[in-house]
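Peer 1: This is the structure alone, sequence omitted:
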């Protein structure tokens, strides 16, 4: 496979992952934030700033994924911003937990997963420059 085809494939796969991840994030966050009483009760001790960040970031995920799929340079930078923003929210969340704030254990895993996924997408995007 030529280098150009590898670059194209890496960006397309990253873009597809970002779009799917974003759609799932928007759906889950929307249900938690705007769903009925049962949906809100199901989230348990969700940390509001984490929940709102993730919901809003879901839209950025879809935008970045669409841009990566379309081979747009701005999407690489948006991916870096998402990765950095997610890492900062993870640090803020860790501080919240350290200070004794209520939280759900699944949020720990979800935030590490989000940070890892976006760091990987950002690395792929920056290693394979677009137009």
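Peer 2: On my side now, so go ahead. This structure is a prediction, so every number in the text was calculated from the model and none was measured. Numbers count the residues shown, from 1 in each chain.
Peer 1: C-alpha from now on. contacts and neighbour counts both.
Peer 2: Noted.
Peer 1: now the residue nearest to the spatial centre of the chain, nearest residue through space, not along the chain?
Peer 2: Residue closest to the average C-alpha location in the chain (C-alpha atoms, centre = their mean): residue 114, at 5.0 Å. Counting by C-alpha to C-alpha, 6 or more residues apart in numbering, residue 114 lies nearest to residue 86, which is 7.1 Å off, once chain neighbours are set aside.
Peer 1: Can you list the buried residues in the helix or strand hosting that neighbour?
Peer 2: Residue 86 is part of helix 73-98 when elements are defined by DSSP states H and E. Judged by neighbour count using 16 or more other C-alpha atoms under 10 Å, the buried positions of helix 73-98 are 73, 75-76, 78-87, 89-90, 93.
Peer 1: another structure for you, compare them:
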């Protein structure tokens, strides 16, 4: 297995596991089984839905689909826009948890890494 393919496979696994955990935590919070404090509803719903796209990107990377990169990039851009809207919510005095700031920062970083790996992986095809 080439280094490029290995990196793509690792990124695929990261995307699928990260997506699965996102769906699990978001779903349990939405269903009321997990109290996360001052939840910002649009962030919670977006992140939960985005988890399905992380998994889809991961599957696409794993099987070598060319659409994995544009999808990963689209999810990253959408996440950055939601993060910006969250920032506006905070600036306007809306209730929030600091862990949301950390979680959104982590999401952006992970998605940027996955998108980068998808871009490099698609160059080798």
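Peer 2: Done, it's in. Every value quoted in this text rests on a predicted model; they were computed, and no experiment measured them.
Peer 1: Mind checking the TM-score on these two?
Peer 2: Put the two chains on top of each other and the TM-score (TM-score structural alignment, normalised by the length of structure 2) is 0.94; 124 aligned residues with a C-alpha RMSD of 1.3 Å.
Peer 1: Trace the residue nearest to the centre of structure 1 over to structure 2, please.
Peer 2: Matched by TM-score structural alignment, residue 114 of structure 1 corresponds to residue 107 in structure 2.
Peer 1: sec struct for its match, please.
Peer 2: The three-state label given to residue 107 of structure 2 by DSSP: H, G, I helix; E, B strand; the rest coil is helix.
Peer 1: Quick one: map residue 26 of structure 2 onto structure 1.
Peer 2: In structure 1, residue 26 of structure 2 lands on residue 29 (TM-score structural alignment).
Peer 1: Could you give the number of residues near that match?
Peer 2: Around residue 29 of structure 1 there are 21 other residues, counting by other C-alpha atoms under 10 Å.
Peer 1: contacting residues around it?
Peer 2: 51, 52, 54, 55 (C-alpha atoms under 8 Å, 6 or more residues apart in numbering).
Peer 1: If any of these are buried, give me the PyMOL selection for them.
Peer 2: Here is the PyMOL command that picks out the buried ones among the contacts of residue 29 of structure 1, judged by 16+ other C-alpha under 10 Å:
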select buried, resi 51+54+55
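Peer 1: can you tell me which of the contacts of residue 29 of structure 1 are in helices?
Peer 2: 51, 52, 54, 55 (DSSP state H).
Peer 1: quick revisit: pick the one among the buried residues of helix 73-98 of structure 1 closest to residue 15 of structure 1.
Peer 2: residue 75 (9.2 Å; C-alpha to C-alpha).
Peer 1: how about that closest one, what's its match in structure 2?
Peer 2: By TM-score structural alignment, residue 75 of structure 1 lines up with residue 68.
Peer 1: Next: residue 91 of structure 1.
Peer 2: Per TM-score structural alignment, the equivalent position to residue 91 of structure 1 in structure 2 is residue 84.
Peer 1: So in structure 1, which helix runs the longest?
Peer 2: Criterion DSSP H: the longest helix present in structure 1 is helix 3-34.
Peer 1: quick one, that helix and helix 73-98 angle?
Peer 2: 40 degrees (axes from the mean of the first three to the mean of the last three C-alpha atoms, to 10 degrees).
Peer 1: so how far is helix 3-34 of structure 1 off the chain centroid?
Peer 2: 8 Å (C-alpha atoms, centre = their mean, to the nearest Å).
Peer 1: what's downstream of that helix, the next helix or strand?
Peer 2: Per DSSP H and E, the first helix or strand lying C-terminal to helix 3-34 of structure 1 is helix 37-42.
Peer 1: Tell me which residues of that next one come out buried.
Peer 2: Buried, per 16+ other C-alpha under 10 Å, within helix 37-42 of structure 1: nothing.
Peer 1: Can you name the helix or strand that residue 66 of structure 1 falls in?
Peer 2: helix 48-69.
Peer 1: What lies in contact with that helix?
Peer 2: 11-26, 28-30, 33, 73-76, 78-79, 82, 89, 93, 125.
Peer 1: Alright, I will stop here.
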